[in-house]
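**Q** Sharing a model prediction with you, sequence too.
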Amino acid sequence: MTRYPTVLTIAGSDSGGGAGIQADLKTIAALGAYGASAITALTAQNTLGVSAIHAVPPAFLKAQLEAVFEDITVDAVKIGMVNTIEVALVISEIIEKYKPGFVVFDPVMVSTSGSRLIQEETVAVLWEALFSKVNLITPNLDEAQILISKQIETVEAMKAAAEEMVRRGCNAVLLKGGHLVGPVLSDIFARKNEDTLIFESEYIDSPNVHGTGCTLSSAIASFMATGYSLPEAIIFSKEYISGAIEAGKNITTGNGPGPLNHSFSPVPMQTI
């Protein structure tokens, strides 16, 4: 029997629909995979910002995760908002128990509007219990600065930061340079025992970039679930992001930074 390539997203819910679980599931579906989900936190959120966060009890998060893994074959996992120590430890335990083939972690720490989404003490636990168990982390510049406690203002500093994170225990890092605005954007890909790579893309002038990080990481998970190598998955995901930003740049959704157009070129559901 055939089945759908399946991606499990473990993330927070964005009531405005532009980021988090909602963006992940839109992306996974648009790229032809099947999406399952486990919610870590509920946010009261729109295009203007986050007004409240309600954490999901760790025991219930664990129940969600076990319900998925005990029944459905999961080809790739995307982790997003992990805002408490207890949530980090539950996810670490589940990864250790079920050993999914590929895990990408987008360490969501600051919202597009600048709201801090993670507790300070949780950062240390991410280093201790989670980063070494995932295949790839995808921080943006703000998140990388929190993780290594250093300012990052140039591409060379990005390269040094990504390589430092690998030395500190990450298996691979895709450090996103979208906050360094210029005609060409650079993302740095570093991993153990491999040369560091720079992926470049053209800057697209758009006010609608809410949920870009969520979308990129879930796209990488989707391409990995369907059988691509990690460098290929990154390249194709960046192409998808550029297309989604371009297709949504002139659309108004709310009064702040709007979402991407996740469904600008949908792929039919695949089977494996």
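**A** Alright, I've got the coordinates.

**Q** Going by C-alpha atoms from here, please, whenever you check contacts or count neighbours.
**A** Will do.

**Q** Run the chain-centre distance for stretch 17-25.
**A** Distance, stretch centre to chain centre, for stretch 17-25: 10 Å (Cα atoms, centre = their mean, to the nearest Å).

**Q** any idea how far I146 lies from A76?
**A** 26 Å (Cα to Cα, to the nearest Å).

**Q** Looking at these two, which is more packed in?
**A** A76 (24 against 15; other Cα atoms under 10 Å).

**Q** so the more buried one makes contact with I28?
**A** No: between A76 and I28 there is no contact, the gap being 10.9 Å when judged by Cα atoms under 8 Å.

**Q** what do the two both touch?
**A** Residues touching both A76 and I28 (Cα atoms under 8 Å, 6 or more residues apart in numbering): 7, 222.

**Q** Helices of the stretch 1-150 of the chain, residue ranges please.
**A** According to DSSP state H, counting those that start in this stretch, the stretch 1-150 of the chain carries its helices in the segments 20-30, 58-69, 85-98, 120-125, 141-148.

**Q** looking at the ones you listed, which is buried most?
**A** Mean neighbour count (mean count of other Cα atoms under 10 Å) peaks for helix 20-30 among these, with a mean of 27.

**Q** how far out from the middle of the chain is that helix?
**A** On Cα atoms, centre = their mean, the centre of helix 20-30 falls 11 Å from that of its chain.

**Q** Take this one as well and set it beside the first:
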Amino acid sequence: MSEINSFPQTLTIAGTDSGGGAGIMADMKTMQECGAFSTAVIVAVTAQNTLGVQDFQALDPKLINEQFSSINGDFKIRACKTGMLADAEHVSIVVDNLKKYDFGPLVLDPVMIAKGGAQLLSDEGINTIKNDLVKLSELITPNIPEAERLADCEIKNKDDMLLAAKKIKEMGAKNVLIKGGHSESLEVNDLVLLDDESHFWMKSKRVDTIRTHGTGDTISSAIVSRLALGDDMKSAILYGKDFVEAAIKNTIQVGHGHGPLNHWAYNAGGNNNEI
């Protein structure tokens, strides 16, 4: 008989997406596809589809604390991630629980700025992430607008991205991945700054599609899964890039708006994105 809890287990701490394309739904689909068993702590519930978010409600702190306690009491979590955390109060609740329980390395997806530029978290909540949550993370994965907000600088080119990554690392994050999808170039360039101060770029051709809902959730979840399976950080990040690129290229026709990724598309192969 296999040892209890020997199978790799992960945890996502985020909000739901009733449309199934992002949030905890995307996280759990991705983790399953990557070979890890996923658990979840739900921080907020949304009424959402491919056309937008119609409503949301953050959960009662007591229930969030009980979810953390329940996960800790039964599972052996090897790696975890955060996503949408609602507001400053709920960011603080998550910080307190991550200090209390050992859930392995944390991948922080700082959900603050939407693809269209809308701010998804209050200024107070963003400050709580910067001051308290970043320093707990093994990896942080901001998009360009989020990196600009975290580093308090404008990003117009690759040199700016590297400067921003170094500033974010100084806040306490061990590794930094700045996703380049918000740039207007025909080629997407993602920057990775590792704990040892080395850095590299991942490049991919931009796909002409609006079906990219949940991209940030998906790449961070793939990375978490590979960390739980024993990959080193660089290998996990390269795998995550390959996984999300396949999920964008091989679209599925779901919904009338900004559609979801195809979480079943990844076909194991070489890591071909490093420059």
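**A** Yes, it's here. In this text, all values refer to a predicted model and were calculated from it rather than measured experimentally.

**Q** Please state their TM-score.
**A** Scored against TM-score structural alignment, normalised by the length of structure 1, the superposed chains reach a TM-score of 0.92; 265 aligned residues with a Cα RMSD of 1.6 Å.

**Q** picking up where we left off before, for G254 of structure 1, which of the helices of the stretch 1-150 of structure 1 is the nearest?
**A** Taking Cα to Cα, helix 20-30 is the member of the helices of the stretch 1-150 of structure 1 nearest to G254 of structure 1, at 16.0 Å.

**Q** what's the closest one aligned against in structure 2?
**A** The aligned range for helix 20-30 of structure 1 in structure 2 is 23-33, by TM-score structural alignment.

**Q** after superposition, how close is the matching stretch to structure 1?
**A** Mean deviation of stretch 23-33 of structure 2 relative to structure 1 after superposition (mean Cα distance after the TM-score superposition for structure 1): 0.4 Å.

**Q** check contacts around G101 of structure 1.
**A** Counting by Cα under 8 Å, 6+ apart, G101 of structure 1 touches 75-76.

**Q** quick revisit: could you redo the helices of the stretch 1-150 of structure 1 as JSON lines and give each row distance to P5 of structure 1?
**A** Listed next are these as JSON lines, based on distance: least, Cα to Cα, whole Å:
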{"stretch": "helix 20-30", "distance to P5 of structure 1": "10"}
{"stretch": "helix 58-69", "distance to P5 of structure 1": "14"}
{"stretch": "helix 85-98", "distance to P5 of structure 1": "17"}
{"stretch": "helix 120-125", "distance to P5 of structure 1": "31"}
{"stretch": "helix 141-148", "distance to P5 of structure 1": "30"}
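
**Q** Relative to N135 of structure 1, which of those is closest?
**A** Comparing the helices of the stretch 1-150 of structure 1 under Cα to Cα, the one sitting nearest is helix 85-98, at 11.3 Å.

**Q** looking at structure 2, where would I find the counterpart of the closest one?
**A** Aligned using TM-score structural alignment, helix 85-98 of structure 1 spans residues 88-101 in structure 2.

**Q** Outside of that stretch itself, list whatever touches it.
**A** 43, 58, 61, 64-65, 68, 72, 85, 122, 124-126, 128-129, 132-133.

**Q** Repeat that for stretch 206-218 of structure 1.
**A** Among residues not part of stretch 206-218 of structure 1, those counted as contacts by Cα under 8 Å, 6+ apart are 9, 18-20, 23-24, 27-28, 47, 78, 80, 104-106, 112, 138, 140, 237-238, 241, 245-246, 248-251, 257-260.

**Q** could you flag which of the residues you listed are buried?
**A** Listed as buried from the contacts of stretch 206-218 of structure 1 are 9, 18-20, 23-24, 27-28, 47, 78, 80, 104-106, 112, 138, 140, 237-238, 241, 245-246, 248-249, 257-260; burial here means 16 or more other Cα atoms under 10 Å.
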